[in-house]
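In: return atomic coordinates for the entry below.
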Amino acid sequence: MGDVAIDKDGETMRRVIDMRSDTVTKPTDTMRTAMANAEVDDDVLGNDPTALRLETEMARIMGKEAALFVPSGTMGNLISVLVHCDVRGSEVILGDNSHIHIYENGGISTLGGVHPRTVKNNEDGTMDLDLIEAAIRDPRGALVYPITRLICLENSHGNTGGRCLSVEYIDRVGELAKKHGLKLHIDGARIFNAATALAVPVDRLVQAADSVSVCLSKGLGAPVGTVIVGSTNFITKAKILRKTLGGGMRQVGVLCAAALVAVKENVKKLEDDHKHAKLLAVGLNKIQGLHVDISAVETNIVYVNICKDSSTNAAKLCKTLDEHGILVMPDDDYKVRIVIHHQITVNDVEYTLSCIQKAVTGALSEHVE
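Out: Predicted coordinates for the structure are as follows:
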């Protein structure tokens, strides 16, 4: 196929392959129908039947007592940290390359008075257990130190390329947390990707966690929302904080209906997303001037490095591809981030590889309207 596509009315339109993130998916026809027909009520009053159905189903799937729908992953993580660290000046141990620490506006500190204590993330997204334990404050020093209350993990780990934390590793962190009387929260924005890649039931993967935030609008392809899961007591406190933060919405069943479709239909598509990411990674690695660490492509995220003696860089490559309808994002001056989702086909991957090959060699220069 070329740089054009045909819409359902037979009209020619510019072909767009959007791989900036897995957050860019459009609601499917099934989702739109479910949204239009959703049974709704006031969720702040606890009466929206579709929201209750989603929360009950997600709690069951994740093996936890209860769940709560929130507008975003950032809010889900913030609420979770604040519930566990309910005394201002508490401390959370988390990765120095984690989403909570880097991309969530410092909300745990700004809004919750929670102090972050970072531990170095390894290339596979883990933190060394001995470093985690060393970061836990001695409670006898409470006069001068913040009190450690929580450990946070991220699975899959976005900034390391969607790497997966194993059941064994999470269990060991959970044991460490219990040993010191701490809670464990998992930022599971792409937890279903991790479970799929590891071939582990998702409830087993998060068994050691006291709470998990599960994004519905990344790999699962829903238009909006995250669900946080945990004990009944945890969710009761989380619901109060959701209202405080402005996340209590009314007829939210319209959004939850799409999320229910996403959970039912798109979890099983994640394996194909991973296969397409690997196909893309292998193809990119064959292009002179580019390098991908194939072993690091475990899920749906591909980081491609551009050799510094190349005739292009990340910004130039992204701009050239954009002109031809392929949307990807620069990660730094010589690195590009590409994310596969359920609306990216094998044909899209093959066409993208063809365009990148031409862009890198300078053959892709004609601007296409």
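
In: C-alpha only now, for contacts and for neighbours.
Out: Noted.

In: what separation do you get for the closest residue in space to residue 65 that isn't next to it in sequence and residue 80?
Out: Closest residue in space to residue 65, ignoring its immediate chain neighbours: residue 231 at 4.9 Å, by C-alpha to C-alpha, 6 or more residues apart in numbering. Distance of residue 231 to residue 80, given as C-alpha to C-alpha, to the nearest Å: 12 Å.

In: the two - which one has more neighbours?
Out: The neighbour count for residue 231 versus residue 80, taken as other C-alpha atoms under 10 Å, is higher for residue 80 (30 against 14).

In: also this sequence, please, to line up against the first:
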Amino acid sequence: MTYYTPPPRDPKASPVRINLLSDTQTRPTSGMREAIARAEVGDEQIGDDPTVNLLCERVADLLGKEAAVFLPSGTMCNVTATLVHCRPGDEILAHESAHIIAREGGAHAALGGFQITPLNGPDGQFSPATLRAALHPRSRYQPPQTVVSVEQTANIGGGTIWKKADLDEVVRIAKSNGMATHMDGARLLNACVATGISARDMAAGWDSAWIDFSKGLGAPVGAAIAGSRDFIDEVWRWKQRLGGSMRQAGICAAACVYALDHHVDRLAEDHANARALARGLSQIQGVEVQQPETNLVFFKPDGAGISGDDMVRGLRQRGVLLAMMDGRIRACTHLDVSAGMIEETVGLVREIVRGV
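Out: Got it, this is the predicted structure:
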């Protein structure tokens, strides 16, 4: 299954004016750049960077954990977490479209020798019943089932939000079977803003959880993972082994602190723009749209007589950047996308459909 296809390169295409490819496409705001310039820094690797230390304290408190560590990427958060939770030959349970399966280059198998068993379910989520059915008795004939992982929100599932009750039940099942729990929280704060549930409550019961700063929060780089002090000590060991330890990383952490202060509540604007985009697209005959719960909009124009690839290509020629993912077009709203851009995008899709 192909989960992501980069937009085709076309020398005749207009310069990109509307970038809906991903919320990773955000650029630092002027306020964030000023915060970066003013950042107090030190040697992060020996615990001497005050801005990194502040960020880690903020994230640990936000997620209700004992400690946190700043890492260069969300992928490194996932990889270091499984390297701590598991031993070679262990089994991880996750949804079949989860980032740790679809988007991390086989890192968990290559670096840790772990087996990830895919669980199915609609919209990027497996049910507690599906989890129960995947469990097997402890036996020397089968790998130890060590970790249950969820992705909040479910990216390829359409940015869907795991219900708190389901998260709690997954934790209960995992714990009763001696398994650790890991939350890929790349867009966790989108879920929190959409539901009104705090990040602390959403991550309650999860042994490890992390948030990404380079998506909707608009920082240029970085993520932070939180858990118990012992867990974070071991994550630090893997951070060192993998070359993730940094020096004057406060210039990066300052952007993340600024994002926590200024860019969390405004995620609601991205959700509103996503709903507006879905509403406009659904009014175009032949366009099938998955109604968004957060900032991701998936749609298919096949019923209008045009393939997704051709639609993406046509929009790129008009200066609008989107991507094909899992056979559908994905549009992702973020702080660099305005309501006017959404309206223009809908108009351009309608124009392309009319020209078919």
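
In: residues that sit against both of residue 231 and residue 80 of structure 1, list them.
Out: Shared contacts of residue 231 of structure 1 and residue 80, defined by C-alpha atoms under 8 Å, 6 or more residues apart in numbering, comprise residue 211.

In: what is the burial count for the counterpart of residue 177 of structure 2 in structure 1?
Out: In structure 1, the residue matched to residue 177 of structure 2 (TM-score structural alignment) is residue 180. Number of residues near residue 180 of structure 1 (other C-alpha under 10 Å) recorded here: 16.

In: give me the contacts around stretch 280-292 of structure 2.
Out: Outside stretch 280-292 of structure 2, the residues touching it (C-alpha under 8 Å, 6+ apart) are 158-160, 271, 274-275, 278, 297-305, 343, 346, 349-350.

In: out of those, name the ones that lie in helices.
Out: With DSSP state H as the criterion, helices contain 271, 274, 275, 278, 343, 346, 349, 350 from among the contacts of stretch 280-292 of structure 2.

In: what about the strands in the stretch 51-200 of structure 1?
Out: Ranges of strands in the stretch 51-200 of structure 1, per DSSP state E, counting those that start in this stretch, are 66-70, 90-95, 115-119, 147-154, 183-188.

In: now a PyMOL select for only the buried ones of the contacts of stretch 280-292 of structure 2.
Out: Typed into PyMOL, the line below selects the buried ones among the contacts of stretch 280-292 of structure 2, using 16 or more other C-alpha atoms under 10 Å:
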select buried, resi 158+159+160+271+274+275+278+297+298+299+300+301+304+346+349+350
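
In: mind listing the helices for structure 2?
Out: Using DSSP H, helices in structure 2 cover 30-38, 50-63, 74-85, 99-102, 107-112, 128-134, 164-176, 188-195, 199-202, 229-241, 250-262, 267-282, 308-317, 339-354.

In: mean shift of the second one relative to structure 1?
Out: Mean deviation of helix 50-63 of structure 2 from its aligned counterpart in structure 1 after superposition (mean C-alpha distance after the TM-score superposition for structure 1): 0.6 Å.

In: that helix to helix 250-262, inter-axis angle?
Out: With axes from the mean of the first three to the mean of the last three C-alpha atoms, to 10 degrees defining the directions, helix 50-63 of structure 2 sits at 40 degrees from helix 250-262.

In: helix 50-63 of structure 2 packs against which elements?
Out: strand 67-71, helix 199-202, strand 223-227, helix 250-262 (3 or more C-alpha pairs under 8 Å, 6 or more residues apart in numbering; DSSP states H and E).

In: among those, which is the most enclosed?
Out: Burial of the helices and strands packed on helix 50-63 of structure 2 is given as mean neighbour count (mean count of other C-alpha atoms under 10 Å); strand 223-227 ranks first at a mean of 27.

In: so that strand matches what in structure 1?
Out: Using TM-score structural alignment, strand 223-227 of structure 2 pairs with 226-230 in structure 1.

In: most centrally placed residue in structure 1?
Out: Centroid-nearest residue in structure 1, with C-alpha atoms, centre = their mean: residue 189, separated by 3.4 Å.

In: was I right to think that residue contacts residue 164?
Out: No - assessed by C-alpha atoms under 8 Å, residue 189 of structure 1 is found out of contact with residue 164, at 12.0 Å.

In: anything in contact with each of those two?
Out: What both residue 189 of structure 1 and residue 164 touch, as defined by C-alpha under 8 Å, 6+ apart, is the set 155, 156.

In: about what we covered before: quick one, which of the helices and strands packed on helix 50-63 of structure 2 is nearest to residue 216 of structure 2?
Out: The closest of the helices and strands packed on helix 50-63 of structure 2 to residue 216 of structure 2 is helix 250-262. By C-alpha to C-alpha, the value is 9.2 Å.

In: and that closest one, what does it pack against?
Out: helix 30-38, helix 50-63.

In: report the aligned residue range of structure 1 for it.
Out: Counting by TM-score structural alignment, helix 250-262 of structure 2 sits on residues 253-265 of structure 1.

In: give me the contacts around that stretch.
Out: 27, 30-32, 34-36, 38-41, 43, 48-51, 54, 69, 216, 220-225.

In: one more: stretch 199-214 of structure 2?
Out: 23-24, 26, 61-64, 73-74, 77, 81, 164, 167-168, 171, 180-189, 192, 219-228, 256, 259.

In: what about the closest residue to residue 74 of structure 1 other than its chain neighbours, how many residues nearby?
Out: Of all residues not flanking residue 74 of structure 1 in the chain, residue 104 sits nearest, at 6.0 Å (C-alpha to C-alpha, 6+ apart). The tally of other residues near residue 104 of structure 1 (other C-alpha under 10 Å) stands at 15.
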